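Asker: got a predicted structure here, sequence first:
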Amino acid sequence: MADYDDVFQASVDNPEAFWLKAAESIDWHVAPTRALDASNPPFYRWFPDGELNVCHNALDRHVEGGRGEQAALVYDSPVTGSQRTYTYAQLRDEVAVFAGVLAAQGVGRGDRVVIYMPMVPEAVVAMLACARIGAVHSVVFGGFAPKELAVRIDDAAPTVIVSASCGIEGQRVIAYKPLLDKAIELAEHKPSACVILQRPQAEAEMGPNDIDWATAAADATPADCVPVKATDPLYILYTSGTTGKPKGVVRDSGGHAVALNWSMPSVYAVGPGETIFTASDVGWVVGHSYIVYAPLLVGATSVLYEGKPVGTPDAGQFWRVVQEHKVKSLFTAPTAFRAIKKEDPRGEYAQKYDLSSLEYLFLAGERLDPETLRWAQELLEIPVIDHWWQTETGWPIVANPAGIELLPVKPGSPTVPLPGWDVQVLDAAGRPVEAGTDGAIVVKLPMPPGALPTLWNDDERFVSSYMSAFPGYYLTGDGGRIDAQGYVYVMGRTDDVINVAGHRLSTGGMEEVLASHPDVAECAVIGVADPMKGQIPRGFVVLKSGVERDGDELRAELVQLVREQIGAVASLKDVAVVAALPKTRSGKILRKTMRGIADGLDEPVPGTIENAAVLDDLRPVLRKS
């Protein structure tokens, strides 16, 4: 295979030829004759005259090609003490049946289906069943509270919602059905039906519009694959915005299939018959791309894991999975490895298992700190690869391309831009900066296949959020630099979206919840560095005049309020009552200054003279451990 420089240059010099060649590895109902429609920038479209079905490419073509008895999906659930393996033929058959269930409820091409499920194989079946009949799925992470789910229901307007009776978090069983019922009550849009998977850990009480999964599947007629245009949406995945309303990232069918199929052998060094264990959740983009679609598109075996890295039942679960399922590449977040390191600092659990199959560890979702990198390298003695990408991009922007050429590792950097991604760093005026200089990280347009073509029903917000700051470039929202060797360093978010254990969450959304409390006059939420989760939110509230409250009691109320309206995923546990917040002359709270102080930096005091006194009072609170 050509080296990295040659492959990257080919993708930049002639992207149409590069991606048309990559598209030959996909089955097409109508093969594309051109790669890119650039007639309406920044709304670029890939493979505009092509037609395909993504489910056929993920399942049927492998069965037809003689791989029907190979393992496609391995469900490993230490929290329930169970495992199940689905061959490609078995998974295809289950997906076809559930596609028939959806079709019987009136779901057709272009209709939306919201999926609110735990980490069970049926979540994958539901996603692929939507793809099979040309419907658009929108998976909502099971940790979200009813209000957050309701917002997504209203935006996607699903014909049907697919859910389960419960999820399992560690030792806790969480009933999903009451959360779903509350969300539907809050939402203006009402789905015609809900299909409920009953789990034995907690069965749900069914309502008049609820359909039992097993009963419906027993009577269903299997559905065939429906060809769709390459530019038709495959799914919507909501990501935190800087306002209360989440952004519905659209993923197209053709570009997504081509890019993910290309990325598996090129980035993750995983091909047909090999096993990847992606320890994420199907509610996040990592789960969409590298638990479900990419492994199945390339004909690999994917491990679907229900549980935590530690405590279910011990800190050796990842190593057990590697041994039992002969995992070649493991992909998780740095948070998971910090949790393992905390419980097992000498790596004693890893020594109990045969890890000889494991060739690569991939980490993403947040910045990989050098100490975690060092620990993992010494423990595993294999390449530990940091890489960087976003919900919006769908697959990695910057990585060490293990399947093309393994490059030297530099701590603090996720290595180099992947083929198709023209990454640059600009100053505030939109000018390229010199090597090693910090600025805004952007991607020159057009972005490669698989990246978002727009936001769901919101072209205007797509442009204002990503394309207007620097015309001709996609604004990633991250800041950093590129060194003289072309290595990219991603230093953090430039907006108020924080990254908690790989989950992007809006501090603005948390502030809206805190501000709704009757005793709170104003508030701020900032993300501060955390050795375990990368970042955690910290809240600061100013009480209304005349209000006197017990601090512990108020803190508990505020934490519970955020948990109810956003979900436990927000991880807001620290709320301090303060006398005042520092502000600019125009009244904007100085969150960046507060973050800097909290992270131990000697920040200058901008704004008014009054801020000096305010920050003097805040400094001990901000710098508490």
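Answerer: It's in.
Asker: every contact and neighbour count from this point should use C-alpha atoms.
Answerer: Noted.
Asker: strands along the stretch 301-450 of the chain, start to end?
Answerer: Taking DSSP state E, counting those that start in this stretch, the strands of the stretch 301-450 of the chain run over residues 301-305, 329-332, 360-363, 384-386, 398-399, 416-417, 423-426, 439-444.
Asker: put this beside the first:
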Amino acid sequence: MAYVKSREEYESLYKESIENPDVFWAEQARKYLSWEKEWDFVLQYDFNDARIEWFGEGVLNATYNCLDRHMDSIKDKIAYYWEGDNPAEERIVTYGELYAQVNKMAAVLKSKGIQKGDRVVIYMPMIVELAVAVLACARIGAIHSVIFGGFSAEALANRIQDCEAKMVITVDGGFRAGKSIPLKATVDTALKTCPGVEIVIVFNRAGLQLELDPNREIWWHEAIADTDLPDYVEPEPMNAEDPLFILYTSGSTGKPKGVVHTHGGYLLYTAITTRIVFDLKDDEIFWCTADIGWITGHSYCIYGPLINGFTSVLFEGVPSYPDFDRFWQIVAKYRVNKFYTAPTAIRALAKEGEAHVKKHDISSLKLLGTVGEPINPEAWRWYYHHIGRDWCPIVDTWWQTETGGHMITPLPAVTPIKPGSCSFPFFGVDPIILDESGEETKYPNQEGVLCIRRPWPGIARTLYGDHERFKETYFSQVPGMYFTGDGAKKDEDGYFWIIGRVDDVLNVSGHRLGTAEIESAIVLHEDVAEAAVVGYPHSIKGQGIYAFVTLNTGVSKTDVLKKELVLLVRREIGPIATIDVLQWADGLPKTRSGKIMRRILKKIAAGKTAELGDLSTIADPSVIEKLIKESTLAGESA
């Protein structure tokens, strides 16, 4: 039985969360979290100055909520099934074992001079020790900043400098798709320009037998073996509005933004969304495939599941290694019940066909989720049919690094699901779609920009060291509202549809076309794996439509197929959506979290290849060189 059992129950709870937010969220805060001291007020805010406070003067500790309070009840329950990049490597970690490891590492941090409010950068692969490092920081009130293990030395240095970190926690090396990745070497290069870092702790993951600098560096295993260190560290009492972590996200200007999340509101919001959106029961196995280096991993691999006392899978590897059945092999091995991944992974696996799925018994799955970008209906249907066996609900969650947790999402058992729609707002989220004149849209399917009218507990509080930029980015475009930067529409049934970033809306001969809509039409073709559409300057139309198309393995790139795709889009959307240029792309430029970097494709399409900007977040830069080389040939194509 679902927690929210019907549309009527959802609407009644939602109404209360909007009309009586103080009462609603106070009740949830008492239900989901343990407080050392209750708050003086639930919410005070001023969007014009981008000032937001939840649970003012309340006091709590994140790791007490994730670990200590479970020790009497679920000490022996499994917190994590860990699966290595190499299928032969696995680990089981109970709540009691995690508690012991976190206390020991917290003692190490304190012994090295780390204090409440100090910043600690964590640059590690998806191993249990990454979660331990995060929680050890939170236990003593240090602010963690996890940086995805695929970032370059330059990107790492920029982030270390921006948050003025005193310590870096890393590994000698990591493993990805069977290859060894020398993370410590990247840290060494980065630290040449980061004199503020006083100490580096190195976990021995790859057995590279490195020589450490005794003045500044220490092995993790040696640090925790110090017999003088206590086995228990008192959890630091933290104000609800004290920073919990900084997480960097790419800005449109190229300089990364250090998004700051605080204790009270963020912890409550991750806890409630984890339980309600995934309808997770205490005996179920949850797997969020995201890397902890991204907000999805913070919220739905660490804080949300642990606060609730759930069991999760942590996976170090990639979905394609050793073969394309790896996800389903893991689902079968641990009898995963609720599975949460990104559309880009679904498309990559769909491209290889369903034979990989059929090798494994995935009948344990009861619910599927997607995150990171709108899922095109064709990928949704593949996911629903082959993975969900035509009955698992799919929660297509829309949210952002800055929102802390799910904002608009279907709830299982509440409403019929529409492929590609994120459905309805979560409790306390008050969305509005504004047209170009700043008025609320009036008609079904009228497109506009998505804004949020009031704060929810998981909202970010500032950008580290730059509140002015925070205010300017999120609260100045539409005074009195949070500006999401995403385009959206609401259909005749009130369902929300995300069109893509506002700058991913094309204006072709005066008509507004969402790139996601055109991409969805292209991937309807059975030979197409993935498509990315951008606008480019067109002398007649203002903007022309430029499509980069990746074909399924083994499909020939022919002019006949190009014509088929052009006709398919015309048929699905109309002649206004005629593709002007179609370029075959063996690969698309993606960030390491799998997002397509459309700003780079725009530059290629416009012929401005000298202005590509910062490429430090690209997973495979060689993809760009190939696209540039072939772009000159594409001009005559469609």
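Answerer: Received the coordinates, thanks. Because the structure is a prediction, the values reported are computed rather than measured.
Asker: quick one: TM-score?
Answerer: Here the TM-score for the pair of chains, by TM-score structural alignment, normalised by the length of structure 1, is 0.81; 541 aligned residues with a C-alpha RMSD of 2.9 Å.
Asker: picking that back up, adding distance to Leu237 of structure 1 and mean neighbour count, write the strands of the stretch 301-450 of structure 1 out as a markdown table.
Answerer: A markdown table is the format used below for the strands of the stretch 301-450 of structure 1 (distance: least, C-alpha to C-alpha, whole Å; neighbours: other C-alpha atoms under 10 Å):
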| stretch | distance to Leu237 of structure 1 | mean neighbour count |
| --- | --- | --- |
| strand 301-305 | 19 | 27 |
| strand 329-332 | 19 | 21 |
| strand 360-363 | 21 | 22 |
| strand 384-386 | 24 | 26 |
| strand 398-399 | 21 | 25 |
| strand 416-417 | 24 | 24 |
| strand 423-426 | 24 | 22 |
| strand 439-444 | 21 | 22 |
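Asker: closest to Ser165 of structure 1 out of those strands?
Answerer: Proximity to Ser165 of structure 1, assessed across the strands of the stretch 301-450 of structure 1 by C-alpha to C-alpha, is greatest for strand 301-305 (18.6 Å).
Asker: what's the closest one packed up against?
Answerer: Contact partners of strand 301-305 of structure 1 among helices and strands, from 3 or more C-alpha pairs under 8 Å, 6 or more residues apart in numbering; DSSP states H and E: strand 71-77, strand 275-278, helix 294-298.
Asker: average gap between that strand and structure 2?
Answerer: Mean deviation of strand 301-305 of structure 1 relative to structure 2 after superposition (mean C-alpha distance after the TM-score superposition for structure 1): 0.7 Å.
Asker: nearest to Asp212 of structure 1 among the helices and strands packed on strand 301-305 of structure 1 would be which one?
Answerer: strand 71-77 (21.7 Å).
Asker: any idea of the angle the closest one forms with strand 301-305?
Answerer: Orientation check (axes from the mean of the first three to the mean of the last three C-alpha atoms, to 10 degrees): strand 71-77 of structure 1 against strand 301-305 gives 20 degrees.
Asker: distance between strand 71-77 of structure 1 and the chain's centre?
Answerer: 20 Å (C-alpha atoms, centre = their mean, to the nearest Å).
Asker: how much does that strand stray from structure 2?
Answerer: Relative to structure 2, strand 71-77 of structure 1 is 0.9 Å off (mean C-alpha distance after the TM-score superposition for structure 1).
Asker: helix, strand, or coil at Ala451 of structure 1?
Answerer: With DSSP: H, G, I helix; E, B strand; the rest coil as the basis, Ala451 of structure 1 sits in coil.
Asker: next, the buried residues of stretch 365-379 of structure 1.
Answerer: 365-369, 372-373, 375-376 (16 or more other C-alpha atoms under 10 Å).
Asker: make JSON lines from the residues you listed and add distance to Pro200 of structure 1 to it.
Answerer: Shown next, in JSON lines, are the buried residues of stretch 365-379 of structure 1 (distance: C-alpha to C-alpha, whole Å):
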{"residue": "Gly365", "distance to Pro200 of structure 1": "33"}
{"residue": "Glu366", "distance to Pro200 of structure 1": "35"}
{"residue": "Arg367", "distance to Pro200 of structure 1": "39"}
{"residue": "Leu368", "distance to Pro200 of structure 1": "38"}
{"residue": "Asp369", "distance to Pro200 of structure 1": "41"}
{"residue": "Thr372", "distance to Pro200 of structure 1": "38"}
{"residue": "Leu373", "distance to Pro200 of structure 1": "40"}
{"residue": "Trp375", "distance to Pro200 of structure 1": "40"}
{"residue": "Ala376", "distance to Pro200 of structure 1": "37"}
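Asker: tell me the two of these that are most distant?
Answerer: Between all members of those, the farthest pair (by C-alpha to C-alpha) comes out as Gly365 and Trp375, at 18.3 Å.
Asker: if we can go back for a sec, would you turn the strands of the stretch 301-450 of structure 1 into JSON lines with distance to Arg504 of structure 1?
Answerer: Output for the strands of the stretch 301-450 of structure 1, formatted as JSON lines (distance: least, C-alpha to C-alpha, whole Å):
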{"stretch": "strand 301-305", "distance to Arg504 of structure 1": "21"}
{"stretch": "strand 329-332", "distance to Arg504 of structure 1": "15"}
{"stretch": "strand 360-363", "distance to Arg504 of structure 1": "16"}
{"stretch": "strand 384-386", "distance to Arg504 of structure 1": "18"}
{"stretch": "strand 398-399", "distance to Arg504 of structure 1": "18"}
{"stretch": "strand 416-417", "distance to Arg504 of structure 1": "22"}
{"stretch": "strand 423-426", "distance to Arg504 of structure 1": "21"}
{"stretch": "strand 439-444", "distance to Arg504 of structure 1": "17"}
